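Colleague: Kindly return the folded structure for what I paste below:
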Amino acid sequence: MGTLDWIILSGTLLFIVAFGVWRTRGSQDVDDYVRGGKRAKWLTVGLSVMATQASAITFLSTPGQAFHDGMGFVQFYFGLPLAMIIICMVFVPIYHHLKVYTAYEFLERRFDLKTRTLAALLFLVQRGLSAGITIFAPSIILSAVLGWHLNTLNIIIGILVIIYVVSGGTKAVNVTQKQQMFVIMLGMFAAFFFILGYLPTDISFGKALKVAGASEKLNILNFELDTNSRYTFWSGITGGMFLMLAYFGTDQSQVQRYLSGKSVRESQLGLIFNAILKIPMQFFILLVGVMVFVFYQYNPSPLNFNPAATAAVMDSPMKEDYLQLQKAHQDIQLEKKLAQDAFSQALELKEYSTTIDAKQQILEINRRESNQREAARNLIRQADPAVETNDKDYVFIHFILNYLPRGIIGLLLAVILSAAMSSTASELNALGTITALDLYKRNAKASDDPARDVRISRLFTLIWGVIAILIACVADLFDNLIQLVNIIGSIFYGNVLGIFLLAFFIRFVRGNAVFVAAIITQAVVIIGWSLDWMSYLWLNAFGCTLVIGLALLFEGFDRLLGPPAEADTA
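Modeller: Here you go, the predicted structure:
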């Protein structure tokens, strides 16, 4: 990194923090601090909702996901528009009508205090872990490629977020996320056009898509009915819908975004804005990863993109074996370039049989290269079992640091850290709010001092910021980061969503049945995940269905065996 990169990176981050503190100073009461005074317009709501979901993990992991596995991951988001329609029709009007500060406040009005407390605790566990991961994700990757100390990066990111979130609350989150989304999209578009500019002169964007298609990177739709397949059309439209419905409808980090809307209509428009743009945005980010793949068809790529993994094996007795693999990998790189040239020529000549033969040759080379990369991972595991061998999360950052010009590197690093800050800010804002209002204030002596309530909210936000930093410092990376966060959510979200659906639609079920059903369901889902009963996306539908079924069963037994009781009312 050059001086210009450092100026752009530090200047961007410091501006966001200073702007957030300056624009949102002086919150006088909880309504102002938690709901931003309910003054946000639809565009602010929409961008804030989008920025909350689009963490650094999105911009680090998604291109690497596309590089290795193609565009199929976009199916994960197919259920999002359906979820948004349901939330706009059901959740938003009820939340606004009841004037709640948190989603779980509604559960007490519908059921009882213990159900509200249980749902709040489930949120704190899963979102507290996720907050640590959203800090840890960019830190571990940047520390590996830049040589910075991991915990130093964790602390820097955490402190930057804590400063403006503790100061301004929800309003600070909303204001800064607009700036962060501008930086993020500017950086991603810059990266995309630079990648296209670095391709060989005879490779247009259209031909680049054909090159990617020849390696089966553009296979978007998978209609298999196998529940063990992670990303299919059906898992996206069902499991993905349940996950999005739970995330946007019951997760306080998102609910708090649209509770700040000045009206029901502004909140609904913000969510529809996200429903329309989210899939195209994810498609574009995946497309960036596919273009990185095309770039490496004509340029040398490392055997493993994680520099820490390479350093570990080169300092071990496995060094000679790894060097032999690297030599074979270099030979394959040359074969790959020649095969791609032959494929391009066949496309120019429009010879169908020659094109098919060239494509088959490319697929065979890709298979051999994949085997080489797996052999390299095995050597790395033998050299140091503690080093992360899955390099999906390092693909995009490797391209940024090795091929982009000065200035653009700083901008892209600002993108990664801005995304980390935006998601972490929403999470800390929600964690502090839930702890202050759903747990502390609900169980403490009543207070009529608005300033004291704000101080308590700020204190808990600060505490959760410190906890998130500590989690980041002791976290460990496995598989793919974007999948890790979604797995954590899927373990908890289905259960919580089921509780809310019972509250909204099944009026005769009471709190005791729901509370017991939720505890059993959470235990079963955790066991199911640990035993790998199904792909994690299906856990959302499974948990939701199970808690509803058990609650209906327990309520039926209770009414059959016990004295008659009137149905709860909200």
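Colleague: CA only for contacts and neighbour counts going forward, please
Modeller: Noted.
Colleague: V183 in helix, strand or coil?
Modeller: Secondary structure, DSSP: H, G, I helix; E, B strand; the rest coil: V183 is helix.
Colleague: That one - how many residues pack around it?
Modeller: Using other C-alpha atoms under 10 Å, V183 is surrounded by 19 other residues.
Colleague: That one and T176, how far apart?
Modeller: Per C-alpha to C-alpha, to the nearest Å, V183 is found 11 Å from T176.
Colleague: same thing with F194?
Modeller: According to C-alpha to C-alpha, F194 stands 27 Å off from T176.
Colleague: Over to V454?
Modeller: In terms of C-alpha to C-alpha, V454 sits 20 Å off from T176.
Colleague: what about these two, which has more around it?
Modeller: More neighbours surround T176 than the other of V454 and T176, with 27 against 22 (other C-alpha under 10 Å).
Colleague: who's in contact with I356?
Modeller: With contact set as C-alpha atoms under 8 Å, 6 or more residues apart in numbering, I356 has no partners.
Colleague: Am I right that it falls within a helix?
Modeller: Yes - under three-state DSSP, I356 sits within a helix.
Colleague: show me what contacts the closest residue to V183 other than its chain neighbours?
Modeller: Of all residues not flanking V183 in the chain, V415 sits nearest, at 6.0 Å (C-alpha to C-alpha, 6 or more residues apart in numbering). Residues near V415 by C-alpha under 8 Å, 6+ apart: 56, 180, 183-184, 187-188.
Colleague: so which of those comes closest to Q522?
Modeller: A56 (28.4 Å; C-alpha to C-alpha).
Colleague: got a list of what that closest one touches?
Modeller: Counting by C-alpha under 8 Å, 6+ apart, A56 touches 134, 137-138, 415-420, 423.
Colleague: follow-up on the earlier one: what residues of the helix or strand harbouring the residue nearest to V183 count as buried?
Modeller: V415 belongs to helix 408-433 when assigned by DSSP states H and E. Within helix 408-433, the residues scored as buried using 16 or more other C-alpha atoms under 10 Å are 408-433.
Colleague: Beyond that helix, next helix or strand please.
Modeller: For helix 408-433, the following helix or strand on the C-terminal side (DSSP H and E) is helix 442-443.
Colleague: Give the other helices and strands that whichever helix or strand comes after that next one contacts.
Modeller: The helix or strand immediately downstream of helix 442-443 is helix 450-474, counting by DSSP H and E. When contacts are defined as 3 or more C-alpha pairs under 8 Å, 6 or more residues apart in numbering; DSSP states H and E, helix 450-474 packs onto helix 30-35, helix 113-146, helix 150-198, helix 408-433.
Colleague: relative to helix 408-433, how tilted is the third one?
Modeller: Using axes from the mean of the first three to the mean of the last three C-alpha atoms, to 10 degrees, the interaxial angle of helix 150-198 with respect to helix 408-433 works out to 130 degrees.
Colleague: To compare with the earlier structure, here is another sequence to fold:
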Amino acid sequence: MRPLDWIVLLGTLGFIVIYGVWKTRGSTDIEGYLKGDNSMKWWTIGLSVMATQASAITFLSTPGQAYEDGMRFVQFYFGLPIAMVIISITVIPIFYRLNVYTAYEFLENRFDLKTRTLAALLFLVQRGLAAGITIYAPAIILSTMLGWSLTVTILVIGMLVIIYTVSGGTKAVSVTQKQQMAVMIGGMLVAGIMVVHYLPQDVSLGDAVAVAGKMGKMNVVDFSFDWNDRYNFWSGITGGLFLALSYFGTDQSQVARYLGGKSVTESRLGLLFNGLLKIPMQFMILFIGVMVFVFYQFNQPPVFFNEGVKSKVYATPYAGELRALETTYSAAFAEQKQGVQDLVVALKTDNEADIAAAKTKVTNLTAATKAVREEAIGVIKKAAPEAETRDTDYVFISFVMKYLPAGLVGLLLAVIFSAAMSSSSSELNALASTTVVDLYKRSVKPFGDATHYLNASKLFTVAWGLIAVLFAIYASLLDNLIQAVNIVGSIFYGTILGIFLVAFYFKHIRGNAVFWAAVLAELVVLYCHFYTSIAFLWFNVIGCGCVILFGFILQAVLGKKKELVAQ
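Modeller: Purely as a prediction, here's the structure:
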């Protein structure tokens, strides 16, 4: 890190925190603290909703996902625009009419206290875990790249978030997220322009896309159906739809964003704005990852992207074996590079026979290079058994640190810190509001004054922030980071969504039936997660469907029981 990078990074983060504290000072009750005095306009809501979902994991892990697996992850979001329309039509008017602080208040009006409490607890468990991952994910990578202690990095992110979230509540979250989104989108656009600029002079953007296509990275839509395939059109349009319905319709970290709108119309416009822009934004981030992949076809990538782990291996008796494999890897890459250059020449001729031959050659050479890389990873596993050997989350940040000029490195690191802060602040605010409104105020201390609940909200924000930081300090890396967050969400979201769908659309199902239906549905989802190979997106459909199905069955049984007792 050069001095200019530090100036850009610290200046950006300092401005966001100070602006958030100053702009939202002076909340005197929970109406202002938890709902922002219903003063948010649609563009603030839309940007806040996008920033809440776009965590640091999005900007660290998504390009790496594309580097390894191509563009098909974008299908995960295909159901999102449909979900935004459904929520705008059905959910928002109900929440506004009831004037609720959290989504779960509605459930007590519709069912009973225990169902409200169950849904709130399911949310707190999954969002509490996700908050820890949201902080841990960027911290473990940034600590490696900056040479900081992991604990220090986690504490820096956590404390910055806690300061302005405690200071201004929901309004502070929404206001700062406008600046954070500007930094995030601007930084990623600059990174995309730079990676294309760094391609060889005789390789145009069109050539790069064509090469990526021939190497299987432009796989945007896949219509084949497979229960075990995480990302295809069908899992995205169904499982993704259910996940989006649950996340945006029942997750307090998102519900709080649009409950603070000036009106139903402003909230609807904010959600629809998110629905229109989310897929293009994810497409852009994935495409940048694909361009990084093409860049590394002409510039040798490291045999393993996590330099911190490699450094540990160099200090073991396996160092010589790893260095020998790196030499072999360099030779294999030189052949692969020549094959890719031949493919570019063939593509420019439009001769299908030449293109097919060049593609086959590149496929074989890529397989040989990959085999050497797998051997190197095997050595790393032997030398450092406790080390994480999935390095795709390090691909993009490694490119940034090694190739971008001074100033831009600081900007891209500010992107990652900003994303971590935006998601974490939303999560802490939602965790605190749910704890206060649905548990503390409802069941522990129902007769406190406005000042008491305001102070309780701030204390619970600090408490959840510290819990998230502690979880992040002791967490272990779970698969690809962006998948880890979505897996945690999918385990719980389907059940929560099922409760809300029963509440909205199946009026004859009552509280006892839906409560036990939700408990059984969650057990089914946990079984699917631990004992089957079903792709996680389907958990949202399974959990939701089971709540509705079991609700019908249990209501019929309980209804008959009531009739027998009455007789």
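Colleague: and the helix or strand harbouring A308 of structure 1, what other elements does it pack with?
Modeller: Counting by DSSP H and E, the element that carries A308 of structure 1 is helix 307-314. For helix 307-314 of structure 1, the packing partners by 3+ C-alpha pairs under 8 Å, 6+ apart come out as helix 113-146, helix 319-349, helix 352-383.
Colleague: What residues of it count as buried?
Modeller: Neighbour counts over helix 307-314 of structure 1 (16+ other C-alpha under 10 Å) mark 307-310, 312-314 as buried.
Colleague: now the residues you listed in CSV, with distance to F106 of structure 1?
Modeller: Below are the buried residues of helix 307-314 of structure 1 laid out as CSV (distance: C-alpha to C-alpha, whole Å):
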residue, distance to F106 of structure 1
P307, 49
A308, 48
A309, 48
T310, 52
A312, 52
V313, 54
M314, 57
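Colleague: Go through those residues and say which is closest to F399 of structure 1.
Modeller: Set against F399 of structure 1, the nearest of the buried residues of helix 307-314 of structure 1 by C-alpha to C-alpha is P307 (12.6 Å).
Colleague: Make sure the closest one is actually in contact with V145.
Modeller: Yes - using C-alpha atoms under 8 Å, P307 of structure 1 makes contact with V145 at a distance of 6.3 Å.
Colleague: Rebuild the contacts of A56 of structure 1 as a markdown table, extending it with distance to F283 of structure 1.
Modeller: Shown next, in a markdown table, are the contacts of A56 of structure 1 (distance: C-alpha to C-alpha, whole Å):
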| residue | distance to F283 of structure 1 |
| --- | --- |
| T134 | 21 |
| A137 | 21 |
| P138 | 21 |
| V415 | 18 |
| I416 | 18 |
| L417 | 21 |
| S418 | 20 |
| A419 | 17 |
| A420 | 20 |
| S423 | 20 |
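Colleague: Contacts only, for N219 of structure 2.
Modeller: 70-72, 213.
Colleague: Same check for those, but in structure 1.
Modeller: Contacts from the contacts of N219 of structure 2 that recur in structure 1, judged by both residues aligned by TM-score structural alignment, their matches' C-alpha atoms under 8 Å, are 70-72, 213.
Colleague: Which of those are buried? Put it as a PyMOL command.
Modeller: Only the buried entries of these go into this PyMOL selection, using 16+ other C-alpha under 10 Å:
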select buried, resi 70+71+72
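Colleague: Out of the kept ones among the contacts of N219 of structure 2, which comes closest to K381 of structure 2?
Modeller: G70 (25.9 Å).
Colleague: Can you tell me how far the closest one is from G192 of structure 2?
Modeller: Counting by C-alpha to C-alpha, the gap from G70 of structure 2 to G192 of structure 2 is 16 Å.
Colleague: I482 of structure 2 now?
Modeller: Counting by C-alpha to C-alpha, the separation of I482 of structure 2 from G192 of structure 2 is 20 Å.
Colleague: These two: who's more crowded?
Modeller: Here I482 of structure 2 and G192 are set side by side on neighbour count (other C-alpha under 10 Å), and the busier one is I482, at 22 against 18.
Colleague: Just list the residues touching S204 of structure 1, thanks.
Modeller: Counting by C-alpha under 8 Å, 6+ apart, the residues that S204 of structure 1 touches are L196.
Colleague: go on, S533 of structure 2?
Modeller: Going by C-alpha under 8 Å, 6+ apart, S533 of structure 2 touches N228.
Colleague: Can I take it that it is in a strand?
Modeller: No - counting by three-state DSSP, S533 of structure 2 is not part of a strand but coil.
Colleague: quick one: it and F242 of structure 2, what's the gap?
Modeller: S533 of structure 2 is 19 Å from F242 of structure 2, by C-alpha to C-alpha.
Colleague: again, but for I154 of structure 2
Modeller: From I154 of structure 2 to F242 of structure 2 the distance is 32 Å (C-alpha to C-alpha).
Colleague: what's the matching range in structure 2 for stretch 263-271 of structure 1?
Modeller: Taken onto structure 2 by TM-score structural alignment, stretch 263-271 of structure 1 occupies residues 263-271 there.
Colleague: of all the helices and strands packed on helix 307-314 of structure 1, which lies closest to G168 of structure 1?
Modeller: Per C-alpha to C-alpha, nearest to G168 of structure 1 of these: helix 113-146, 18.7 Å.
Colleague: hang on, the earlier thing: looking at the kept ones among the contacts of N219 of structure 2, spot the one nearest T328 of structure 2.
Modeller: Nearest to T328 of structure 2 among these, with distances taken as C-alpha to C-alpha, is G70, at 26.1 Å.
Colleague: who touches the residue lying closest to F73 of structure 1 once chain neighbours are set aside in this structure?
Modeller: Spatial nearest neighbour of F73 of structure 1, excluding adjacent residues (C-alpha to C-alpha, 6+ apart): Y231 at 6.0 Å. Each residue near Y231 of structure 1 by C-alpha under 8 Å, 6+ apart is listed here: 72-73, 75-76, 222.
Colleague: can you check G20 of structure 2 too?
Modeller: Neighbours of G20 of structure 2 in contact, by C-alpha under 8 Å, 6+ apart: 164, 168, 172-173, 175-176.
Colleague: Still touching in structure 1? Go through the residues you listed.
Modeller: Shared with structure 1, among the contacts of G20 of structure 2: 164, 168, 172-173, 175-176 (both residues aligned by TM-score structural alignment, their matches' C-alpha under 8 Å).
Colleague: ChimeraX command to pick out the buried ones of those?
Modeller: Here is the ChimeraX command that picks out the buried ones among those, judged by 16+ other C-alpha under 10 Å:
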select :164,168,172,173,175,176
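Colleague: Is it possible to get JSON lines of the kept ones among the contacts of G20 of structure 2 that adds distance to L150 of structure 2?
Modeller: Below are these laid out as JSON lines (distance: C-alpha to C-alpha, whole Å):
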{"residue": "Y164", "distance to L150 of structure 2": "22"}
{"residue": "G168", "distance to L150 of structure 2": "28"}
{"residue": "A172", "distance to L150 of structure 2": "27"}
{"residue": "V173", "distance to L150 of structure 2": "25"}
{"residue": "V175", "distance to L150 of structure 2": "29"}
{"residue": "T176", "distance to L150 of structure 2": "25"}
